[in-house]
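> give me coordinates for this.
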Amino acid sequence: METTTGTPGSRPLTGRIALVAGATRGAGRQMAVQLGALGGTVHVTGRTTRERVSEVGRPSETIEETAELVTAAGGEGVALPADHLDPAQVRAVVDRVERDHGRLDILVDDIWGGEHLIEFGKKAWELDLDKGLRMLDLGIRGHLITLRCALPLLVRHRGGLVVEVTDGTAESNEGYRGNLFYDLTKYAPIRLTRGLAAELGPVGCTAVSLTPGFLRSEWMLDHFGVREDNWREAIAEEPAFAIAESPVFVGRALAALAADEDRHRWNGRSLSSGQLAKVYRFTDTDGSAPDAWPFIEALTAEGAGEVDAEDYR
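Here you go, the predicted structure:
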């Protein structure tokens, strides 16, 4: 039997200190909330607050709300506004964590917010250069700044966990993601993890990359013009949406990993929510356990016939 997060109602992350960088919405928000549900103290960062809206332009999703959701779930949520492209702001966040707790046990590097920049259907020589470079800033430079500022605190104690959040596994990203800048941006965290694993392993810490499947984020629901209660109506437009998962699913994947005392066995690995669900036995909000990447591969394979998403849940 594989290690699990404990019995219902258990709080294995009580006393653990986490920083979820990029927790305004989507996967980052639910990763923070699910860490809180297991008793963790979770510092959440992002650019959208109740006083200021980021370039993403979604004013109703704020880090203050995320922190409140963490606390309501049973943890302690702390909202810390920060633009992770500004090293001074990131250092201020880490300094706050150090002053308050003197340690950092879990670092989730989920900086992104670049969906509005992606141009699919264009060749490399047709892409908007400014949009492409902004994606690289958000998805690579922001991650590197966060790591450099936070790792000195995390490595003070053995057992620390670093999670690089991306879109796709090492295997699924072997194919081309349809936009040169996006492809590079989303493969970079996987490669970062390999380097981090080599350097963190000898000091007793662990690094992994983690991806959701077809994420039913707030942005994605709006994109397809559906809500969480009627999301299946979008399948007619996008067949792959049949395997869609809620952000809670990848949040539970992260929490299960963080609570696993034997998590170092994953060091350097590229992991997905569907893969970890098979190991840790958690489910999505509807009781299913969608394994998106094998389904999408089967659906898009040359000569593929009808593929039933239920076979992958």
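
> can we go C-alpha only for contacts and neighbour counts from here?
Fine.

> which neighbouring elements make contact with the longest helix anywhere in the chain?
Longest helix of the chain, by residue count under DSSP state H: helix 180-200. The contact analysis (3 or more Cα pairs under 8 Å, 6 or more residues apart in numbering; DSSP states H and E) places helix 180-200 against helix 129-136, strand 161-165, strand 206-211.

> alongside the first, I'd like the structure of this one:
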Amino acid sequence: MPDRLPVVLVTGASRGAGKGIAIALGAHGCTVYVTGRSNVSGDHPLHGTISETADAVTQAGGKGVAVVCDHSDDTQVAALFAQIEAEQGRLDVLVNNAAAVHDELTMPGNFWEKPLKLADMIDVGIPSSYVASRYAAPIMAKQDKALIVFTSASGAVHYSLGAAYGAHKASLDKMAHDMTVDFAHAECKVASVSIWMGAVLTERLKMVIASDREKFGGLEGISENPGFTGDLIWGLFNDPELIEKSGKTFIGAELAQEYGVNDQGRQPPSYRQTQGAAPFAYLPTIIR
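I've put the predicted structure just below:
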């Protein structure tokens, strides 16, 4: 383990995939800042607060730091990064995971038959990742290595749960690509990647499966545990060829095979196997 603990920020880490990623990175010895709006038990229908996540990070072997931050408020985001820079002087990994996910996302119907609030995936999920990356970049650009990760899914390239979800995931993959162009232009050693997570066995997914086992029951056998992607991010960060991977979207299950990572003793299937889905290969054209 290095003398200096790597400094990580995981956004949207009160619960779910963000919480699992944060704890996994804590187990690898990182100082992990965890953000979210929930810091009081009972203020959200699902269990979990950022303080509970931060405590779990510390118990796992790292150092957890909870910071209340509404990522739809740019002023709060600016203050968050100012705090990290003041306290740590650097930021090694940013995991853009914050998003506004409503239970109605999985309800039946066409997009016009579902509540308009599902547009929050676009109005909150996309800007929150862009703004966090915008504030992280000046800190990271001064370093000899840094990594920005977007948590995405195969819905970026095929229909999944409606237009809002698809637009959100496709945007994350494209941001990872385009930010790399700017980092390369500025000769910064900052990598930007997107990772397609599988179905993540969070409390929310367990509720969805229980609501309609005939429709969703099959997800249990192929789901990934919440910490799985955190182990993959650790593998990426320590990859000597990280900068060559920048700008790409990876299927998490395939990264796991490359890095020899398993998910609690099992190997989750790749979207390439189950759906014939693969990330887009963007054109090399650059217009500045």
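
> out of the helices and strands packed on helix 180-200 of structure 1, nearest to residue 41 of structure 1?
Of all these, strand 161-165 sits nearest to residue 41 of structure 1, with 14.5 Å by Cα to Cα.

> helix 180-200 and that closest one, what's the angle between them?
With axes from the mean of the first three to the mean of the last three Cα atoms, to 10 degrees defining the directions, strand 161-165 of structure 1 sits at 170 degrees from helix 180-200.

> just how off-centre is strand 161-165 of structure 1 within its chain?
8 Å (Cα atoms, centre = their mean, to the nearest Å).

> how big's the offset between that strand and structure 2?
Mean deviation of strand 161-165 of structure 1 relative to structure 2 after superposition (mean Cα distance after the TM-score superposition for structure 1): 0.7 Å.

> structure 2: matching residues for that strand?
Across structure 2, the stretch matching strand 161-165 of structure 1 (TM-score structural alignment) is residues 147-151.

> what range does stretch 57-71 of structure 2 cover in structure 1?
Taking TM-score structural alignment, stretch 57-71 of structure 2 hits residues 70-84 over in structure 1.

> before we move on, back to that, could you tell me where the longest helix of structure 1 falls in structure 2?
Helix 180-200 of structure 1 covers residues 163-183 of structure 2 once aligned (TM-score structural alignment).

> how big's the offset between the matching stretch and structure 1?
Mean for stretch 163-183 of structure 2 is 0.9 Å (mean Cα distance after the TM-score superposition for structure 1).

> elements contacting the strand or helix carrying residue 53 of structure 2?
In the assignment (DSSP states H and E), residue 53 of structure 2 maps to helix 50-60. Under the contact criterion of 3+ Cα pairs under 8 Å, 6+ apart, helix 50-60 of structure 2 touches helix 16-27, strand 31-36, strand 63-68.

> angle of it against strand 63-68?
Using the same axes, to 10 degrees: helix 50-60 of structure 2 against strand 63-68 is 170 degrees.

> helix 50-60 of structure 2 vs structure 1, average offset?
Averaged out, helix 50-60 of structure 2 is 0.9 Å away (mean Cα distance after the TM-score superposition for structure 1).

> just the endpoints, please. Distance across stretch 168-175 of structure 1?
10 Å (Cα to Cα, to the nearest Å).

> my read: residue 268 of structure 2 touches residue 253, true?
Yes. Between residue 268 of structure 2 and residue 253 there is a contact under Cα atoms under 8 Å: 5.8 Å.

> now the match of helix 180-200 of structure 1: buried residues?
Neighbour-count burial for stretch 163-183 of structure 2 flags 163-177, 179-181, 183 (criterion: 16 or more other Cα atoms under 10 Å).

> one more: stretch 95-104 of structure 2?
So, applying 16+ other Cα under 10 Å, buried residues of stretch 95-104 of structure 2: 95-101.

> and those residues as JSON lines, adding secondary structure?
Shown next, in JSON lines, are those (DSSP: H, G, I helix; E, B strand; the rest coil):
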{"residue": "95", "secondary structure": "strand"}
{"residue": "96", "secondary structure": "strand"}
{"residue": "97", "secondary structure": "coil"}
{"residue": "98", "secondary structure": "coil"}
{"residue": "99", "secondary structure": "coil"}
{"residue": "100", "secondary structure": "coil"}
{"residue": "101", "secondary structure": "coil"}
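
> right, and residue 227 of structure 2 touches residue 24 too?
Yes. Between residue 227 of structure 2 and residue 24 there is a contact at 5.2 Å, judged by Cα under 8 Å.

> neighbour count: these two, which is higher?
residue 24 (27 against 23; other Cα atoms under 10 Å).

> tell me who's in contact with the equivalent of the more buried one over in structure 1.
Per TM-score structural alignment, the equivalent position to residue 24 of structure 2 in structure 1 is residue 34. Listed by Cα atoms under 8 Å, 6 or more residues apart in numbering, the contact set of residue 34 of structure 1 reads 70, 73, 248, 251-252, 254-255.

> before we move on, the earlier item: any idea how far the match of stretch 57-71 of structure 2 is from the middle of the chain?
The answer for stretch 70-84 of structure 1 is 15 Å, by Cα atoms, centre = their mean.

> ok, stretch 251-263 of structure 2 next?
Distance, centroid of stretch 251-263 of structure 2 to centroid of chain: 16 Å (Cα atoms, centre = their mean).

> contacts for it, please.
By Cα under 8 Å, 6+ apart, stretch 251-263 of structure 2 touches 195-198, 224-225, 228-229, 231-232, 235, 267-271, 278-279.

> quick revisit: with respect to burial, which of the helices and strands packed on helix 180-200 of structure 1 scores highest?
strand 206-211 (a mean of 28; mean count of other Cα atoms under 10 Å).

> pull out the buried residues from the next helix-or-strand element following that strand.
Moving toward the C-terminus from strand 206-211 of structure 1, the next helix or strand (DSSP H and E) is helix 218-224. By neighbour count with 16+ other Cα under 10 Å, helix 218-224 of structure 1 contains the buried residues 218-221.
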